[in-house]
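A.B. asks: Need a 3D model of the following:
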Amino acid sequence: MDERPRLRLAVDGPVQADTARLADVVAGSLSDLAVPVARVSTRDFLRGRSVRLEYGHDDPDSVYDLYYDFPALRREVLDALAPDGRHTWLPRLRDPETDRSVRVSPEPAPPGTVAVVDGRFLARDDVRDGFDLIVHLDVSEGALGRRLPADEAKRTSGAWARYLTEDAPAEYADLVVRFDHPDRPALKPG
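C.D. replies: As a prediction, this is how the structure comes out:
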């Protein structure tokens, strides 16, 4: 019987495009080594638009508290791939463009599967223990202002500031990467 553990890796950062790009590189490298990969993005685990925007389009607290369906991510991916889990995972819950639930079947996670999950707020206290390894992208306030799309800068920068204060993700991360310039990432000593 194959006893290789299933692992759950988070790529946590404020700029969704950056976390997705890095997670894709990691997932691709693992696949090249014949490691089974479960590639997941929090962007596909959003709550419905009516919930996310209940307090307005630019409310940072809504971004932090209401945008992502972390209970579903835990249930359908992280807890499902835990040693005592069901060993299947759901790739998507909601289409972010249409704001509709998607109908996809759970996929099997053979022994040795690595779930590579990207997104924001993955070191929150209600999520972080679902990961075996957390990579936190540390982005300065100035770089964050330049790197976020204009339509989400206000709400995301406020939510990210709250996250840094309340959850201290760098303290819980296994790796902290300075990511002001994605073409020149730097591993921070820790």
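A.B. asks: all contacts plus neighbour counts: C-alpha atoms, from now on.
C.D. replies: Noted.
A.B. asks: Which stretches in the chain count as helices?
C.D. replies: Assignment of helices within the chain using DSSP state H yields the ranges 16-32, 49-52, 60-66, 70-73, 141-147, 153-167, 169-172.
A.B. asks: Those into a markdown table, with extra columns for distance to residue 120 and mean neighbour count?
C.D. replies: What follows is these, written out as a markdown table (distance: least, Cα to Cα, whole Å; neighbours: other Cα atoms under 10 Å):
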| stretch | distance to residue 120 | mean neighbour count |
| --- | --- | --- |
| helix 16-32 | 7 | 17 |
| helix 49-52 | 15 | 15 |
| helix 60-66 | 9 | 19 |
| helix 70-73 | 11 | 19 |
| helix 141-147 | 13 | 14 |
| helix 153-167 | 8 | 17 |
| helix 169-172 | 11 | 19 |
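A.B. asks: can you tell which of those is closest to residue 100?
C.D. replies: helix 49-52 (9.2 Å; Cα to Cα).
A.B. asks: how far does that closest one sit from the chain's center?
C.D. replies: Averaging C-alpha positions (Cα atoms, centre = their mean, to the nearest Å) puts helix 49-52 19 Å from its chain's average.
A.B. asks: ditto for stretch 165-173
C.D. replies: 15 Å.
A.B. asks: Can you give the contact residues for it?
C.D. replies: Stretch 165-173 is contacted from outside by 123-125, 133-136, 138, 163, 176, using Cα atoms under 8 Å, 6 or more residues apart in numbering.
A.B. asks: May I see these organised as JSON lines, with distance to residue 103 added?
C.D. replies: Output for the contacts of stretch 165-173, formatted as JSON lines (distance: Cα to Cα, whole Å):
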{"residue": "123", "distance to residue 103": "28"}
{"residue": "124", "distance to residue 103": "28"}
{"residue": "125", "distance to residue 103": "29"}
{"residue": "133", "distance to residue 103": "29"}
{"residue": "134", "distance to residue 103": "29"}
{"residue": "135", "distance to residue 103": "30"}
{"residue": "136", "distance to residue 103": "31"}
{"residue": "138", "distance to residue 103": "35"}
{"residue": "163", "distance to residue 103": "31"}
{"residue": "176", "distance to residue 103": "35"}
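A.B. asks: I'd like the structure of this one too, to check against the first:
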Amino acid sequence: MATDLSQDRADSRRFFDAQAAEIVHNYGRGRAVVAVDGAVHASEFGHDLVTALDRAGHASIFASIDDFVHPKAPGENARQTSSDYYDRRYDYATFRRVLIDPFRLGGSAGFVVAAFDESASRAIEPVWRTAPADAILVVAGPFLARGELRGTFNYTIFLETPVRPRSAVLDEALDRYTAEAGPRFSATAIVDTTDPERPRRVFADSC
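C.D. replies: Modelled structure (predicted):
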């Protein structure tokens, strides 16, 4: 079993190193934003990608779209529908204003990678960060190919898996997202994460 686990880690490292090399080859100069589009394993995938970018010697920053949500009204969880989740959960205006726009400006412009702590139901005190002139921002989470975010990302990785999220509301919202946004067809890369320890690139005519 130890041998199998070691092989899984080696395979995973090779995958992420290859993915990082492709991104750096295409977007190694200046600022670039990469989306990891998925509701299952997206944050883990994003962190692994940032680690691989670091191994490649390229500055990189991780952010999660789940740190840019709207505050909920009292009792909202009990009556939230999939439409509520899809239409009103994420604060894309703040996401652009404090993270995407200043990150793309480069130079000494400061940016914030998290704005709201959902578990504590409170805004996060802004921590302004900077990055080198050549840097890649990796953003993970669901719905990243929707119309409101068109033009935000230089490179989009769509995570494809049969595993469904535990939340029924999110699951239904994902069905709507898939039908409306067609994320598989607009992605730069499709990755099968059925086995998260062994992600596998899927090559399709649409990529």
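A.B. asks: Give me the TM-score for this pair.
C.D. replies: Aligned and superposed, the two chains score 0.84 in TM-score terms (TM-score structural alignment, normalised by the length of the first structure); 177 aligned residues with a Cα RMSD of 2.3 Å.
A.B. asks: how about stretch 70-80 of the first structure, aligned to which bit of the second structure?
C.D. replies: For stretch 70-80 of the first structure, the aligned range in the second structure is residues 92-102, judged by TM-score structural alignment.
A.B. asks: same deal with stretch 113-125 of the first structure?
C.D. replies: The alignment of stretch 113-125 of the first structure onto the second structure (TM-score structural alignment) spans residues 135-147.
A.B. asks: rewinding a little: out of the helices of the first structure, the one nearest residue 96 of the first structure is which?
C.D. replies: The closest approach between residue 96 of the first structure and any of those, judged by Cα to Cα, belongs to helix 49-52 at 8.9 Å.
A.B. asks: average offset between the closest one and the second structure?
C.D. replies: The superposed helix 49-52 of the first structure is, by mean Cα distance after the TM-score superposition for the first structure, a mean 5.5 Å from where its aligned residues fall in the second structure.
A.B. asks: what sits up against that helix?
C.D. replies: So helix 49-52 of the first structure is contacted by 62-63, 66-67, 99 (Cα under 8 Å, 6+ apart).
A.B. asks: so what corresponds to residue 60 of the first structure in the second structure?
C.D. replies: Superposed on the second structure with TM-score structural alignment, residue 60 of the first structure falls opposite residue 82.
A.B. asks: I'd say that match and residue 175 touch.
C.D. replies: No - at 9.6 Å, residue 82 of the second structure and residue 175 do not qualify as touching, with contact defined as Cα atoms under 8 Å.
A.B. asks: residues in contact with the residue most central in space within the second structure?
C.D. replies: For the second structure, the residue whose C-alpha lies nearest the mean C-alpha position (Cα atoms, centre = their mean) is residue 140; its distance is 1.4 Å. Contact partners of residue 140 of the second structure, counting by Cα under 8 Å, 6+ apart, are 35-38, 42-43, 46, 62-65.
A.B. asks: before we move on, what about residue 30 of the second structure?
C.D. replies: By Cα under 8 Å, 6+ apart, the residues touching residue 30 of the second structure are 106, 133-135.
A.B. asks: most surrounded residue in these?
C.D. replies: Scoring the contacts of residue 30 of the second structure on neighbours with other Cα atoms under 10 Å, the highest-scoring entry is residue 135 at 24 neighbours.
A.B. asks: so can I have JSON lines of the helices of the first structure showing distance to residue 79 of the first structure?
C.D. replies: Written out in JSON lines, the entries for the helices of the first structure read as follows (distance: least, Cα to Cα, whole Å):
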{"stretch": "helix 16-32", "distance to residue 79 of the first structure": "20"}
{"stretch": "helix 49-52", "distance to residue 79 of the first structure": "24"}
{"stretch": "helix 60-66", "distance to residue 79 of the first structure": "21"}
{"stretch": "helix 70-73", "distance to residue 79 of the first structure": "8"}
{"stretch": "helix 141-147", "distance to residue 79 of the first structure": "31"}
{"stretch": "helix 153-167", "distance to residue 79 of the first structure": "21"}
{"stretch": "helix 169-172", "distance to residue 79 of the first structure": "19"}
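A.B. asks: Out of the ones you listed, the one nearest residue 95 of the first structure is which?
C.D. replies: In terms of Cα to Cα, the element of the helices of the first structure nearest to residue 95 of the first structure is helix 49-52, at 10.8 Å.
A.B. asks: For the residue mapped onto residue 160 of the first structure from the second structure, give me its contacts.
C.D. replies: Residue pairing (TM-score structural alignment): residue 160 of the first structure is matched to residue 174 of the second structure. For residue 174 of the second structure, the set of contacting residues under the criterion of Cα under 8 Å, 6+ apart consists of 142-143.
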